[in-house]
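Student: pasting the sequence and the predicted coordinates here, then a few questions.
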Amino acid sequence: MFQRISKSRSLEATSIVFSSTLQIGDCSYIDGTVHALAVQRRSEVLHERDDDFSDYKIFFQPFVFPIITEHLQMRFDNLCPFIETGNIRINAVSTGSVVGIGNVGHIRMTSKIHHTRQLDRNYGNSNKSSGVKNQ
């Protein structure tokens, strides 16, 4: 199935978080899905029950993958059986991402993120008492 061999001298990854994957070696399929709620607020207090996925219909709508209608013709001439890299340094991989060293047959990645900004009711008035002007 796979035509080439991947070789790397070294790999250093500082941070891999939030459903991310470091795949070393060949694999047939990578199928990744991320659902995330991103809430920004001024308060440092965590509420017992913040928003839930069931509060937003976006997480229940099906993904629509576009249909490729163009005719593709590909030809590969692998003159060397190796794909070689030197040293790989990764600072961070986050939120359902994949770093792959090796061959992958098929990859499908989907992501749904709902961003919410929650402002205090007194946000515009709070700066007046501290002497800071609203800009």
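Tutor: Sure, I can see it. Everything quoted here is computed from the prediction, not taken from an experiment.
Student: contacts, neighbours, all on C-alpha from now
Tutor: OK.
Student: so what touches the strand or helix carrying G86?
Tutor: Applying DSSP states H and E as the criterion places G86 in strand 82-93. Here strand 82-93 makes contact (Cα atoms under 8 Å, 6 or more residues apart in numbering) with 4-17, 20, 99.
Student: what of stretch 102-121?
Tutor: 2, 4-6, 23-42, 58-59, 63, 96.
Student: farthest pair in the contacts of strand 82-93?
Tutor: R4 and V17 (29.2 Å; Cα to Cα).
Student: tell me which of the two has more neighbours.
Tutor: R4 (15 against 12; other Cα atoms under 10 Å).
Student: OK, contacts around the spatially closest residue to that one that is not a sequence neighbour?
Tutor: Closest residue to R4 apart from its sequence neighbours, by Cα to Cα, 6 or more residues apart in numbering: P81 at 4.9 Å. Neighbouring residues of P81 by Cα under 8 Å, 6+ apart: Q3, R4, I5.
Student: okay, pairing it with this:
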Amino acid sequence: MLSRISQVNHLTLNSLLSSSLCQIGDSTHIVLKTRVLAIKREYPLFYGREGDFNSYDVFNEPIPQPINEFINMQVNNTAPLIKVDRVTIRGCSFSSVIHVGSTCTIDAEARIKHIRQLEGDTPQTPDIGLEKQLSTTASELQDTLQDDATR
């Protein structure tokens, strides 16, 4: 890998979250991985066993890999600098890269499973087992709350 000097005069970055990277300069290999299980419920009832990523197909499916083919290319960098005057970024999240410089490979992956359980909702995801249990418990909780309210 040919290395050059990276120069940034001014960088404004408001937020950098969740396995993201801001790098000025060269790198050889960058690996970024994010796994998120987001559960939103009308009634905040959690059992502590909902966080098993292996229970959800989205976290186990293979990631398609790019096709690697040789390209004959000749690059002539006449200046030894990568020069940037000003960069303004509001935010970077979920396995993203802000990079001024050279790199050989970047491996970035973000897998997110959203589950929303609101009153009257029927589970719509293929992970029915856990959601059915939680739905039943939410209904039981609502019945208990209604009984308490009528007393």
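Tutor: Cool, got the structure. Just so it is clear, the model here is predicted, and its values are computed rather than measured.
Student: quick one on the thing from earlier: of the contacts of strand 82-93 of structure 1, which belong to helices?
Tutor: Assigned to helices by DSSP state H, none of the contacts of strand 82-93 of structure 1 qualify.
Student: quick check, nearest of the residues you listed to N122 of structure 1?
Tutor: V17 (35.1 Å).
Student: what is the neighbour count of S20 of structure 2?
Tutor: What S20 of structure 2 shows, counting by other Cα under 10 Å, is a neighbour count of 21.
Student: related to what we said a few turns ago, now the strand holding G86 of structure 1 on structure 2. Mean distance?
Tutor: Here the mean offset of strand 82-93 of structure 1 against structure 2 after fitting is 1.1 Å, by mean Cα distance after the TM-score superposition for structure 1.
Student: helices along structure 2, start to end?
Tutor: Counting by DSSP H, the helices of structure 2 are 128-150.
Student: ranges for the strands of it?
Tutor: Secondary structure of structure 2 (DSSP state E): strands located at 5-13, 21-24, 29-41, 81-89, 97-100, 105-117.
Student: reformat the ones you listed as JSON lines; add distance to E131 of structure 2 and mean neighbour count.
Tutor: Formatted as JSON lines, the strands of structure 2 follow (distance: least, Cα to Cα, whole Å; neighbours: other Cα atoms under 10 Å):
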{"stretch": "strand 5-13", "distance to E131 of structure 2": "39", "mean neighbour count": "13"}
{"stretch": "strand 21-24", "distance to E131 of structure 2": "35", "mean neighbour count": "15"}
{"stretch": "strand 29-41", "distance to E131 of structure 2": "10", "mean neighbour count": "15"}
{"stretch": "strand 81-89", "distance to E131 of structure 2": "38", "mean neighbour count": "12"}
{"stretch": "strand 97-100", "distance to E131 of structure 2": "34", "mean neighbour count": "17"}
{"stretch": "strand 105-117", "distance to E131 of structure 2": "8", "mean neighbour count": "14"}
